[in-house]
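*Asks:* Can you look at this prediction? I've put the sequence above it.
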Amino acid sequence: MTHPAFYPIGTPGQAWGPAEVAAWRAQLVRQRSYADDVLTVFERLRARFEVLPYGEVLYGSDVYPLFALQSLEWQAGLPGVLVTGGVHGYETSGVHGALDFLDQHAEVYAGRVNLLVAPCVSPWGYERIHRWNFDAIDPNRSFKEPSAAQESAALMRLVAPLLGQFAVHIDLHETTDTDASEFSPAKAARDGVPYTPVHIPDGFYLVDDTENPQPEFQQAIIAAVERVTHIAPSDAQGGLIGSPQFDRGVIRYPLKSLGLCASITGARYTTTTEVYPDSPRATPEQCNAAQAAAVCAAIDFVLAQR
């Protein structure tokens, strides 16, 4: 893959201002419909889950209502499970894997856990197949107070009354070839720093929490997902995407200090999935199924600890 030395917007070495953000935004077009792809599925699921409006994202004339789905009966004493998808709107299987979990698997856990699922946290990015929001801000670096991203702030408000009730939070993501060809160069240009090429792993991997590592939990998810799709092999340095590998298919980030979504509940068991949809060894259906399998494995692990 060819890695560009510069991005066509901005001046090398200078961070973007409003004019550069406007130029970046002007090149984006709506490529798919949040209403058609996501909201219609919510309507199909309404009989089985409580559909919770938790705000809206406002960008000019564009208004995106935000919804989560919750267990019909939230029972005191049951472990809470938060599932988030589409924090990066372009990561398709995060959205549709969460919806597939609700449609095909969640019934098994009724009366055993309290489910809260936000399948598409960033609808503006979903429609434009982009990592950032309207303001060229990465929502998955914005889960901190005060948040610079409307999407992140809304999700934190949704979760706040339930803090202390979650046993697990699984945040569904993808790593794609465009991380190297588009988003990393764009980020370097936006921030006015040199671009460093990244190596994209071919396969599924997980991001554990440096401050609260849970290796057995992570490996239970790896084992379940491996029945659906392949696990990313180590790179030449023995790591993954520039980070040390602590177990097979597992790296660690300091979730809270980076403002990552998986930090917002303070749950004991947290993870961020990373599916690789551009692999010749994986189909979109496999990617969705891998995300759903990861959610099931996370819940099964927590239930086995009780």
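*Replies:* Great, that's in hand. Numbering: from 1, shown residues only.
*Asks:* For the rest of this, base every contact and every neighbour count on C-alpha atoms.
*Replies:* Fine.
*Asks:* where exactly do the strands run in this protein?
*Replies:* Counting by DSSP state E, one finds strands in the chain at the ranges 50-59, 62-70, 80-85, 114-118, 166-174, 205-209, 239-240, 243-244, 250-253, 269-275.
*Asks:* Pick the most buried one from the ones you listed.
*Replies:* strand 269-275 (a mean of 28; mean count of other C-alpha atoms under 10 Å).
*Asks:* contacting residues around it?
*Replies:* By C-alpha atoms under 8 Å, 6 or more residues apart in numbering, the residues outside strand 269-275 that reach it are 93, 167-175, 203-209, 214, 217-218, 262-263, 287, 290-291, 294.
*Asks:* repeat that with 6 Å
*Replies:* Taking contacts as C-alpha atoms under 6 Å, 6 or more residues apart in numbering, the residues outside strand 269-275 that touch it are 168-175, 204-208.
*Asks:* Compare the strands of the chain and give me the one nearest residue 157.
*Replies:* With C-alpha to C-alpha as the criterion, residue 157 lies closest to strand 50-59 of those, at 7.9 Å.
*Asks:* Show me what that closest one packs onto, helices and strands only.
*Replies:* Identification of packing neighbours for strand 50-59 by 3 or more C-alpha pairs under 6 Å, 6 or more residues apart in numbering; DSSP states H and E yields strand 62-70.
*Asks:* Measure how the strand it packs on sits relative to strand 50-59, angle-wise.
*Replies:* 160 degrees (axes from the mean of the first three to the mean of the last three C-alpha atoms, to 10 degrees).
*Asks:* If you count contacts, what does strand 62-70 end up packed against?
*Replies:* strand 50-59, strand 114-118.
*Asks:* just so I know, which of those strands lies nearest residue 15?
*Replies:* Nearest of the helices and strands packed on strand 62-70 (C-alpha to C-alpha): strand 50-59, 22.5 Å.
*Asks:* what separates that closest one from the chain centre, distance-wise?
*Replies:* Distance, stretch centre to chain centre, for strand 50-59: 18 Å (C-alpha atoms, centre = their mean, to the nearest Å).
*Asks:* tell me the angle of it relative to strand 114-118?
*Replies:* Using the same axes, to 10 degrees, strand 50-59 lies at 30 degrees relative to strand 114-118.
*Asks:* Residue 131 contacts residue 88, correct?
*Replies:* Yes. Between residue 131 and residue 88 there is a contact under C-alpha atoms under 6 Å: 4.7 Å.
*Asks:* And these two? Which one has more around it.
*Replies:* Neighbours were tallied for residue 131 and for residue 88 using other C-alpha atoms under 10 Å; the higher tally belongs to residue 88 (27 against 24).
*Asks:* and here's the other structure:
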Amino acid sequence: MKNNHQYPIGTPGQKWTDVEVAEWRASTQVKRLYGEEVLPKISELSDKFDVVQYGALSYDAARFPLYVLKSKNWNEQKPTVLVTGGVHGYETSGVHGALKFADTQASHYQNDFNLVIAPCISPWGYETINRWNPNAIDPNRSFYADSPSEEAANIMKFVAALNVEIYAHIDLHETTDTDESEFRPALAARDGLEYFEDSVPDGFYTVGNTEKPQPDFQAAVIRSVEKVTHIAPADENNNIIGSPVVQRGVINYPLKKLSLCAGMTDCLYSTTTEVYPDSPKVDAQECNDAQVAAVTGALAFLKAVNR
């Protein structure tokens, strides 16, 4: 459905130039602090993980160091599982769900897997509650060689340097009301396109890989999460955010074609979680718990497969 909403920055039908990007960047505000809400939690996990700095964002290197949590008992004979959060910095439970998993549940799986957890890939986006980075680039459409996104480039470089095959990747995200009220209209304006309104699904869903869908794996994630929060229903066209529902709570995307984070490796198993924090049925703790349940559901499935 076409929407008459006109984004306040730019001229309809014209792509943004550096002028509009600068205007957009000036309109953002710091609303919370990475250094107060995320970095201390990472530091507190140093007794359970090796805390490894893999870079820093040039926007303010001292303010935005980038860290992963890496299994202390690393063994290249074990499968390696990557967990990422905060690729879109505004998606809060992706960040804090990853940290909560690391703190409360990861110990149950470290004998079976090498774990690499990147809890906040986009700290500038975290602070400004934004989908993009300061250059109006979406990190989650930028996972390709010579990426224009520092956020994507830094984590890709680190993962490649591990020099191990990534067996599975769980990428923690949210779908929010602001996707339709702010971020998709901004995207259309940036690219000089018309904005067509879509609906926001009420509930949790996952995005699998069109090329390697692994339906049993996705179903295991859904079964685990539904113990914590509700699963998004399909709309009247049997879609979720415009894509066909392939099984309850699951859609598929061509991850590499879209340059998505969950497609940055050639892993056999991948899933992108989507929590809906704006539902009146949930609170922040439930959203974090849903992300934890998604990771544990995925790992329990993989553990059973590898017996």
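*Replies:* Thanks, I have the structure now. This one's a predicted model, so the numbers in the text were calculated from it and none came from an experiment.
*Asks:* And the TM-score between these chains?
*Replies:* The TM-score (TM-score structural alignment, normalised by the length of the first structure) is 0.97; 305 aligned residues with a C-alpha RMSD of 1.3 Å.
*Asks:* hang on, the earlier thing: out of the helices and strands packed on strand 62-70 of the first structure, nearest to residue 5 of the first structure?
*Replies:* Nearest of those (C-alpha to C-alpha): strand 50-59, 31.3 Å.
*Asks:* which other residues reach the closest one?
*Replies:* 63-70, 72.
*Asks:* could you dump the residues you listed to CSV with distance to residue 226 of the first structure?
*Replies:* Converted to CSV, the contacts of strand 50-59 of the first structure look like this (distance: C-alpha to C-alpha, whole Å):
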residue, distance to residue 226 of the first structure
63, 39
64, 35
65, 35
66, 32
67, 31
68, 28
69, 28
70, 28
72, 32
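*Asks:* Now flag whichever of those residues is closest to residue 301 of the first structure.
*Replies:* Distance to residue 301 of the first structure, by C-alpha to C-alpha, is smallest for residue 70 among the contacts of strand 50-59 of the first structure, at 20.4 Å.
*Asks:* just to revisit the earlier point, tabulate the strands of the first structure in a markdown table, adding columns for distance to residue 13 of the first structure.
*Replies:* As requested, the strands of the first structure are exported to a markdown table (distance: least, C-alpha to C-alpha, whole Å):
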| stretch | distance to residue 13 of the first structure |
| --- | --- |
| strand 50-59 | 29 |
| strand 62-70 | 33 |
| strand 80-85 | 33 |
| strand 114-118 | 37 |
| strand 166-174 | 29 |
| strand 205-209 | 30 |
| strand 239-240 | 28 |
| strand 243-244 | 25 |
| strand 250-253 | 27 |
| strand 269-275 | 31 |
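*Asks:* Which of those strands sits closest to residue 12 of the first structure?
*Replies:* From these, taking C-alpha to C-alpha, the stretch that ends up closest is strand 243-244, at 26.1 Å.
*Asks:* Quick check, residue 294 of the second structure in contact with residue 219.
*Replies:* No. Between residue 294 of the second structure and residue 219 there is no contact under C-alpha under 6 Å: 10.4 Å.
*Asks:* Of the two, give the one with the bigger neighbour count.
*Replies:* Taking other C-alpha under 10 Å, residue 294 of the second structure and residue 219 do not tie; residue 294 has more neighbours (32 against 19).
*Asks:* Contact partners for the closest residue in space to that one that isn't next to it in sequence?
*Replies:* Excluding the flanking residues, the one nearest residue 294 of the second structure by C-alpha to C-alpha, 6 or more residues apart in numbering is residue 221, at 5.1 Å. By C-alpha under 6 Å, 6+ apart, the contact set of residue 221 of the second structure is 294, 297-298.
*Asks:* 10 Å - rerun?
*Replies:* 205-206, 215, 249-250, 271, 273, 290-291, 293-301 (C-alpha atoms under 10 Å, 6 or more residues apart in numbering).
*Asks:* Can you pick out the most distant pair from the contacts of strand 50-59 of the first structure?
*Replies:* Pairwise distances across those (C-alpha to C-alpha) peak at 27.3 Å, for the pair 63 and 72.
*Asks:* these two touch, right, residue 65 of the second structure and residue 118?
*Replies:* No. In this structure, residue 65 of the second structure is not within contact of residue 118 by C-alpha atoms under 10 Å, at 11.9 Å.
*Asks:* With the second structure overlaid, report how far the longest helix seen in the first structure is off on average.
*Replies:* Selection of the longest helix in the first structure by residue count, based on DSSP state H, yields helix 284-304. Once fitted to the second structure, helix 284-304 of the first structure is off its aligned match by 0.5 Å on average (mean C-alpha distance after the TM-score superposition for the first structure).
*Asks:* That helix corresponds to what range in the second structure?
*Replies:* Under TM-score structural alignment, the alignment places helix 284-304 of the first structure onto residues 284-304 of the second structure.
*Asks:* And that stretch, what's buried?
*Replies:* Residues 286-302 are the ones in stretch 284-304 of the second structure that count as buried (16 or more other C-alpha atoms under 10 Å).
*Asks:* for that stretch, the distance to its chain's centre please.
*Replies:* The answer for stretch 284-304 of the second structure is 14 Å, by C-alpha atoms, centre = their mean.
*Asks:* same thing with stretch 45-64 of the second structure?
*Replies:* Remark: stretch 45-64 of the second structure is offset 18 Å from the chain centroid, using C-alpha atoms, centre = their mean.
*Asks:* Show the contacting residues for the closest residue to residue 240 of the first structure other than its chain neighbours.
*Replies:* Closest residue to residue 240 of the first structure apart from its sequence neighbours, by C-alpha to C-alpha, 6+ apart: residue 234 at 5.8 Å. Listed by C-alpha under 10 Å, 6+ apart, the contact set of residue 234 of the first structure reads 201-202, 240-241, 244-245, 248-250.
*Asks:* before we move on, what about residue 190 of the first structure?
*Replies:* By C-alpha under 10 Å, 6+ apart, the contact set of residue 190 of the first structure is 7, 9-17, 20-21, 24, 136-137, 184.
*Asks:* now do 6 Å
*Replies:* By C-alpha under 6 Å, 6+ apart, the contact set of residue 190 of the first structure is 15-16.
*Asks:* What spatial separation is found between it and residue 149 of the first structure?
*Replies:* Distance, residue 190 of the first structure to residue 149 of the first structure, using C-alpha to C-alpha, to the nearest Å: 16 Å.
*Asks:* Alright, I will stop here.
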